[in-house]
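1. Here's my sequence, what's the structure:
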Amino acid sequence: MQASHKTVLSIALPMILSNISQPVIGLVDTAVVGHLGQVKYLGAIAVAGAVFAFLFTIFNFLRMSATGRAAQFFGAGDDPGMGRVLGQGLALAAVLGMALILAQWPIAGAGFRLMAADPAVTAEAQRYFAIRIWAAPSVLANFVLVGWFIGLHRARAALALNLMLNITNIVLDLLFVPVLGMTTDGVALASLIAEILAMCVGLVIAFRFMGGWRMIRDAGRLFPGHELMLLLRMNRDLLIRTVALMSVFLFFTA
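-> Purely as a prediction, here's the structure:
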C-alpha cells in the first residue's frame, strides 16, 4: 500500500500546486506591495488578484482534459497521440489566451464594477490588470503542460514547473518593487515574466521528452476530425461545470 500511496501523492501534489499557483501569485504580490505604505496598492492587488483568480480558474478544464487524454494515449503507447494532445491543448490555449487579451477592457470593467472598490484602488487595479493580462496565453499553456506531464506520469516535471513559476515570481517581485522602486506595475510585470519563462521551460521539457522534432513532424495531423469533436465536447462540459462552480463562489463573495 505504501507504493500506491506514493503514486497517488505524486499525482495529487502537482495538481494541488497547479490549482493554487494563481492565488499564490496574487498573495505574493499582495505581500510585496503591502510594504509600500499606501493602502491603494494593497487594495488594487487584492481586487485585481480576485478577478484573475476567477478568470483563470474558469480555464482549468484545459489541464483536466490534457491529463485525461494524455493518460489514455500513454497507456496505449501511442506517441503521436500524446504529441497531438499537447499540440491541440496548446493551440486552444493560444486562441483562448488571445481572446482574453482582446476582451481585456470589458472583462476588467465588469470585474471592477462588481468589486465596487474606491476609485484610487480601481485605477491601480486597472494598471496591474493591463500588464498581467498579457500573460493569459502563457498561463493557459502552463495549465496544458502541467496536465500533460501528469497524464504521462511525469509528475516531477509538473511539480518543477509550478515551483519554478512561483519562485521566479517571488524573486522578480523583490527585484522590481523594493530594489527598482516600482509599484503595482512591478508586481504585474514579475507575474508576466514568470508565466512566460515557465511556459518556455515547460515546452523545452516536453519537446525533449517527445523526441525533439518528431513532435513537430506530426503537426499536419494535429486535428483529426473525430479527435477535434471529442476535444470540443470534453472541454465544453468541463467549462460549464467550472463556470457554474465559480459563479456560486462569486455570488457569495462579491
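
2. For the rest of this, base every contact and every neighbour count on C-alpha atoms.
-> OK.

3. which helices and strands sit right next to the host helix or strand of Phe249?
-> Element membership for Phe249 (DSSP states H and E) is helix 225-253. Applying 3 or more CA pairs under 8 Å, 6 or more residues apart in numbering; DSSP states H and E, one finds that helix 225-253 contacts helix 39-57, helix 61-76.

4. how close does the residue nearest the centre of the chain sit to Asn162?
-> Centroid-nearest residue in the chain: Val139, 3.2 Å away (criterion: CA atoms, centre = their mean). As judged by CA to CA, to the nearest Å, Val139 and Asn162 stand 11 Å apart.

5. Mind jotting down where the strands sit in the stretch 151-254 of the chain?
-> Assigned by DSSP state E, counting those that start in this stretch, the strands in the stretch 151-254 of the chain number zero.

6. if we can go back for a sec, give me the angle between the helix holding Phe249 and helix 39-57.
-> For helix 225-253 against helix 39-57, the angle by axes from the mean of the first three to the mean of the last three CA atoms, to 10 degrees is 140 degrees.

7. for comparison, sequence B:
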Amino acid sequence: MDISYKNICRITLPVLLSLLVEQIIGITDTAFLGHVGETELAASAIAGVCYLILFVIGSGFGVGLQVLIARLNGEKKNREVTTIFSTGFYFLILLAGIIIIASQFALPPILHQVIKSEKIYSAALLYLNWRIYGLLFAFIIVAFRAYYIGITRTKILSVCSLTMVVVNVICNYVLVFGKFGFPAFGIEGAGMGSCIAEFSAAFVFILYYRFTTNGRLFERISNIKRQWHDLKRILHLSSWTMLQSFLSLASWLIFFVVIEHIGETALATSNIVRSISAVPFMLVQAFASTGSALVSNLIGEGRQNMVLSLCRRVIKMCYYFCIPLMLVGFIFPDLFLKLYTDNTVLIQESLSPLYIMLSSFLLSVPAFVLYCAISGTGNTFITLKHYCPVKVDK
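-> Okay, the predicted model is just below:
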C-alpha cells in the first residue's frame, strides 16, 4: 500500500467530495430555508439533527464495514471482500427500513415534548415527513462508500457526490420556492428535494457497481449461516462506533433543544454556525477516513511499523487544507454568513460563535485523525472509551 502524500491526496479528494455532499444536503436546505423565514430556518436545525442522529447509526456501521473490507483487501482476500460487503449492504437496507418505520411512531411525540414553539414543531415535522425516507438511499450510499474507500478506489465517489449536489440544488430551488409550475412547498419541499438527491446518488452507485469491471455482483442471500457469521464480524467492530456516533449527534439535539427555549433567533444563529462548521469538519473527516482505511490495509499487509508515519503525514496534509479555509473565515466571515441569511441581526449574532468554532479545528485535526487511525486498527471500543466522559466497560 502506497502511503505517499500523492496517494493520500488521490484517495482523499473523492472521499472529501462524498462526505461534503452529506453535509451539503443540509447546508443547501439551510441556505434555501434561510430565505424563506426564521421559523423554517430554526425548524431545519432541529429536524436536520434528528435526521443526522438516525443517519449516523448507519454510518457508524459503515465504519466497521470499511475497516474489515480494508483489512481483507490488504490481505488480498478478494472473495471475502465481496461477501462481507454484500452482508453489510443487505443489513443496512434492513436497518434503514426498521428506523424509518420506528421513527414514524416515535419522532412526533418526542419532538412535541421537547420543542416549545408549535410553529417550529409543525415545520420540523413537515421536513422530516419526507426527509426520513432518504435514510434508505443514504444507507445504501454508506455501504458503497465503505466498499470503495476500503479497496482505495474512490473516483466513483466524486461522480455520485456531484450528482447528489446538482439534483439537490435543482430540486430545492424548484420545490421550496415553487418554480416551473410547481407549488411552493417551503420547508416540506426541502425534505422532498434531499430525498430525491439521495436516491439519485444511490442509483448511480448501483449502476457503477453492477456494470463496471471493478464492480462485483452481490452475494445471494442463501447461506444464512455464512451471512450471520459475517454480520457478527462487522458488528464486532461497528457496534462501538454506532453507539459513539449516536451519542455525538444526540448531544447536538440536546443543545438545539436548549437553544430553542431561548428563542427563534438564537436557534437560527446556532444552526447557521453549525452548518458552516460542517465544511472544515468534512475536510478533517475525509483525511481521517482515508487514514483509517490505509491503516487497515497496512496492518493487513503486515506493515504495522508504518502506521505512525502515515498518521503524521495525514495530519500535516489536513492542516494544509484546513488552515487557509479557517483564515478566509476569519477575514471574510460575511462571505459565508450571507449565504444563509440577509438578516443583519442574525449575521452579527453569528460572528463570535463562528470565530470560536473555526479556532477549535486547530485541536480537532490531530484528535480526529488519531481517533480514526485507532478505529482502523479494529480496536473501536478504545475510541468509544476515550470519547465518553463516563467510564465505559465491555
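
8. What's the TM-score once they're superposed?
-> Here the superposed chains carry a TM-score of 0.85, computed using TM-score structural alignment, normalised by the length of the first structure; 250 aligned residues with a CA RMSD of 2.6 Å.

9. hang on, the earlier thing: of all the helices and strands packed on helix 225-253 of the first structure, which lies closest to Gly181 of the first structure?
-> Nearest to Gly181 of the first structure among those is helix 39-57 (13.3 Å), distances taken as CA to CA.

10. What is that closest one packed up against?
-> helix 2-33, helix 104-115, helix 119-132, helix 184-209, helix 225-253.

11. mean distance, it to its aligned residues in the second structure?
-> Superposing on the second structure places helix 39-57 of the first structure at an average distance of 2.0 Å from its equivalents, by mean CA distance after the TM-score superposition for the first structure.

12. Could you tell me where that helix falls in the second structure?
-> The alignment of helix 39-57 of the first structure onto the second structure (TM-score structural alignment) spans residues 38-56.

13. Name the residues that touch the matching stretch?
-> 26, 29-30, 33-34, 99, 119-121, 123-125, 127-128, 131-132, 135, 138-139, 187, 242, 245-246, 249-250, 252-253, 256-257, 264-265, 267-268, 271 (CA atoms under 8 Å, 6 or more residues apart in numbering).

14. again with stretch 13-20 of the second structure
-> Contact with stretch 13-20 of the second structure is made by 145, 149, 154-158, 160-162, 278-279, 282-283, 285-287, 289-290, as judged by CA under 8 Å, 6+ apart.

15. Among those, which lie within helices?
-> Judged by DSSP state H, helices contain the following of the contacts of stretch 13-20 of the second structure: 145, 149, 155-158, 160-162, 278-279, 282-283, 285-287, 289-290.

16. Identify each buried residue in stretch 2-22 of the second structure, please.
-> 3, 8-22 (16 or more other CA atoms under 10 Å).

17. now swap in stretch 33-45 of the first structure and tell me
-> Across stretch 33-45 of the first structure, burial judged by 16+ other CA under 10 Å covers 33-34, 36, 40-45.

18. Next, format the residues you listed as CSV and append distance to Arg84 of the first structure.
-> CSV is the format used below for the buried residues of stretch 33-45 of the first structure (distance: CA to CA, whole Å):
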residue, distance to Arg84 of the first structure
Val33, 42
Gly34, 44
Leu36, 47
Lys40, 46
Tyr41, 43
Leu42, 43
Gly43, 43
Ala44, 40
Ile45, 38
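
19. Closest to Ala188 of the first structure out of those?
-> Looking across the buried residues of stretch 33-45 of the first structure and measuring by CA to CA, the closest to Ala188 of the first structure is Ile45, at 9.1 Å.
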